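**Student:** next input, structure requested:
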Amino acid sequence: MVNILHIDSSPRTERSHSRELSKQFISAWKAGHPEDVIAYRDLGHHPVPHVDEPWIAAAFSPPESHTPELAEAIQISDDLVDEFLAADRYVFGVPMYNFNVPSTFKAYIDQIVRPNRTFAVDAQGSYKGLVEGKKAVFITARGGDFSATSPLVAYDFQEPYLRAIFAFIGVTDILFINANSLDEGDDSRTQSLSQARAVIQDLITQW
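**Tutor:** Predicted coordinates:
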């Protein structure tokens, strides 16, 4: 049995391509693996708080030293980290906003990238990811063409950032399904979504 954490981050509902594609992935996966457990979090409609000063004080101090205020400030983060670590695999639906991730997803990342929970620093100042043996799939929706041969690829700060920050905490087995050119006309959108759906179906048998 595999535990999967499925997260959507688009504020849109029916018109969200990232939601549609991540839902397709999860539905196909459940059909072939009915024994697996799926946890779902909707950051687009139920965002998590941004990091604030009490959070920082709590995250960088021993739990036994926390005042009630600091314990309360870090509680949501603790819950999110526990949920994240309990999963074996992750499926993320992430639209591209201004060449990167939505603020809802960035806030989530800031909550789970935690010293001594998801990464550590040794005596020499070297960083080590503590999240090991996990797999992640990022399903992205992009208005323009940010594929490898496009002039816009230099503006893709989404995939490089996600690869870097998740590798930082130890998640290096990462796959991307990028639906590009969704705002470039009906034909481009239809072709891109069809390609993404085909990749999803192929991936289900291999992941």
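
**Student:** could you use CA atoms for every contact and neighbour count after this?
**Tutor:** Fine.

**Student:** SS state for the residue most central in space within the chain?
**Tutor:** The chain has residue 92 as the residue nearest its centroid, 4.4 Å off, counting by Cα atoms, centre = their mean. The three-state label given to residue 92 by DSSP: H, G, I helix; E, B strand; the rest coil is strand.

**Student:** any idea how far residue 7 is from it?
**Tutor:** 5 Å (Cα to Cα, to the nearest Å).

**Student:** give me the number of residues near the closest residue to residue 25 other than its chain neighbours?
**Tutor:** Nearest non-adjacent residue to residue 25, counting by Cα to Cα, 6 or more residues apart in numbering: residue 200, 6.1 Å away. Residue 200 sits with 22 neighbouring residues when counted by other Cα atoms under 10 Å.

**Student:** you'd agree residue 200 is in a helix?
**Tutor:** Yes - counting by three-state DSSP, residue 200 falls inside a helix.

**Student:** list the buried residues for stretch 68-78?
**Tutor:** 70-71, 73-74, 76-78 (16 or more other Cα atoms under 10 Å).

**Student:** reformat those residues as TSV; add secondary structure and distance to residue 98.
**Tutor:** Converted to TSV, the buried residues of stretch 68-78 look like this (DSSP: H, G, I helix; E, B strand; the rest coil; distance: Cα to Cα, whole Å):
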residue	secondary structure	distance to residue 98
70	helix	34
71	helix	35
73	helix	30
74	helix	29
76	helix	27
77	helix	26
78	helix	30
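
**Student:** distance of residue 20 relative to residue 108?
**Tutor:** Counting by Cα to Cα, the gap from residue 20 to residue 108 is 21 Å.

**Student:** out of the two, name the residue with the larger neighbour count.
**Tutor:** Legend: neighbour count by other Cα under 10 Å for residue 20 and residue 108, higher for residue 108 (20 against 17).

**Student:** tell me the SS of the nearest residue to the more buried one once chain neighbours are set aside?
**Tutor:** The spatially closest residue to residue 108, leaving aside those adjacent along the chain, is residue 48, at 6.3 Å (Cα to Cα, 6+ apart). Following three-state DSSP, residue 48 is assigned to coil.

**Student:** to compare with the earlier structure, here is another sequence to fold:
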Amino acid sequence: MATLLHIDSSARTGGSDEHRFGSHSRRLTRRFVKTWSECRPADRVIYRDVSADCPAPVTGRWIHAAFTKAEDREPWMREVLAESDRLVDELLSADIILVGVPMYNFGAPAQFKAYIDNIVRVGRTFGFDKNRSGAPYWPMVPPGRTLVLLSSRGDFGYGPGGRLEAQNHVEPGIKTPFAYIGITDVHSIAIEFDEFADERLLTSIDLAESQVDELAGRLNVRVGQGQAELGKGV
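**Tutor:** Here you go, the predicted structure:
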């Protein structure tokens, strides 16, 4: 049995397939989960909506607590880090991390940035030793996890080689911290043309949905093969 961690971050409620002003990213993540669960109904799905329940932003007390050795932490430090610990535990339990993250002013929503700040944790998801030879930082998340980013954009051309690629700080701004903690297998799909609300948007939605179905199916097969190899002791 695999674990899928499903995170939504759009400020819009519901999917764009439900009502006119619904979220495209929620539409895509829900479709991915449906396709995934149809193939693997026994898998565990953890759901977190960081827009409805935003993680607390990092504070000076949080930093003080996080950079204090676990054995030296005072009760208030453990309390400050309790939410972060829960988020890290969820992340570490997952095989697939599925994130719906629309573009807001060229970057990810603030709620998802708060999530990232809570799961990039010294001693838990990355290590630090100033006396270590070479790089003083290293990733601590065990290998084998996959990150799926499903996004939406008002304009078009933000993908690789597109006219606005340099202005896209969504995927790059998420891939970098996740790679820092050890998650480098990343797949991304996006709906564009939202502000145009014409046939170009409908075409982009159709393409993104077909890509989501294909990706979910492909990752299903890969996870199944990996579990089969583990069962054989490979």
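
**Student:** quick one: map the residue nearest to residue 25 of the first structure onto the second structure.
**Tutor:** Using TM-score structural alignment, the partner of residue 200 of the first structure in the second structure is residue 212.

**Student:** what sits against its match?
**Tutor:** 28, 31-32, 189 (Cα atoms under 8 Å, 6 or more residues apart in numbering).

**Student:** which position in the second structure aligns with residue 144 of the first structure?
**Tutor:** Aligned by TM-score structural alignment, residue 144 of the first structure pairs with residue 155 of the second structure.

**Student:** go on, residue 70 of the first structure?
**Tutor:** Residue 70 of the first structure maps onto residue 77 in the second structure, by TM-score structural alignment.

**Student:** now the residue nearest to that match when sequence neighbours are not counted: how far from residue 135 of the second structure?
**Tutor:** The shortest distance from residue 77 of the second structure to any non-neighbouring residue, by Cα to Cα, 6+ apart, is to residue 65 (4.9 Å). The span separating residue 65 of the second structure from residue 135 of the second structure equals 24 Å under the rule Cα to Cα.

**Student:** what about those two, which has more around it?
**Tutor:** Remark: of residue 65 of the second structure and residue 135, residue 65 carries more neighbours, 21 against 10, as counted by other Cα under 10 Å.

**Student:** packing partners for the helix or strand containing that one?
**Tutor:** Element membership for residue 65 of the second structure (DSSP states H and E) is helix 60-66. Helix 60-66 of the second structure sits against helix 75-80, with contacts defined as 3 or more Cα pairs under 8 Å, 6 or more residues apart in numbering; DSSP states H and E.

**Student:** before we move on, the earlier item: pull the contacting residues for the equivalent of the residue nearest to residue 77 of the second structure over in the first structure.
**Tutor:** Residue 65 of the second structure maps onto residue 58 in the first structure when the alignment is built from TM-score structural alignment. Residues in contact with residue 58 of the first structure, defined by Cα under 8 Å, 6+ apart, are 66, 70-71, 73-74.

**Student:** hmm, residue 62 and the match of residue 70 of the first structure touching each other?
**Tutor:** Yes - contact criterion Cα atoms under 8 Å: residue 77 of the second structure and residue 62 qualify, at 7.4 Å.

**Student:** are we agreed that the match of residue 144 of the first structure is in a helix?
**Tutor:** No - read with three-state DSSP, residue 155 of the second structure is coil and lies in no helix.

**Student:** so it sits against residue 190, correct?
**Tutor:** No - Residue 155 of the second structure is beyond contact range of residue 190, at 11.3 Å (criterion: Cα under 8 Å).

**Student:** those two: which is more packed in?
**Tutor:** residue 190 (27 against 15).

**Student:** where does the residue nearest to residue 77 of the second structure sit relative to residue 72 of the second structure, distance-wise?
**Tutor:** Residue 65 of the second structure is 9 Å from residue 72 of the second structure, by Cα to Cα.

**Student:** to which secondary structure element is residue 5 of the first structure assigned?
**Tutor:** If you go by DSSP H and E, residue 5 of the first structure is part of strand 3-8.

**Student:** now that strand on the second structure. Mean distance?
**Tutor:** By mean Cα distance after the TM-score superposition for the first structure, the fitted strand 3-8 of the first structure averages 0.4 Å away from its aligned residues in the second structure.

**Student:** may I see the buried residues of that strand?
**Tutor:** Within strand 3-8 of the first structure, the residues scored as buried using 16+ other Cα under 10 Å are 4-8.

**Student:** looking at those residues, spot the one nearest residue 153 of the first structure.
**Tutor:** residue 8 (23.7 Å; Cα to Cα).

**Student:** in contact with residue 117 of the second structure, which residues are there?
**Tutor:** Residue 117 of the second structure neighbours (Cα under 8 Å, 6+ apart): 57-58.
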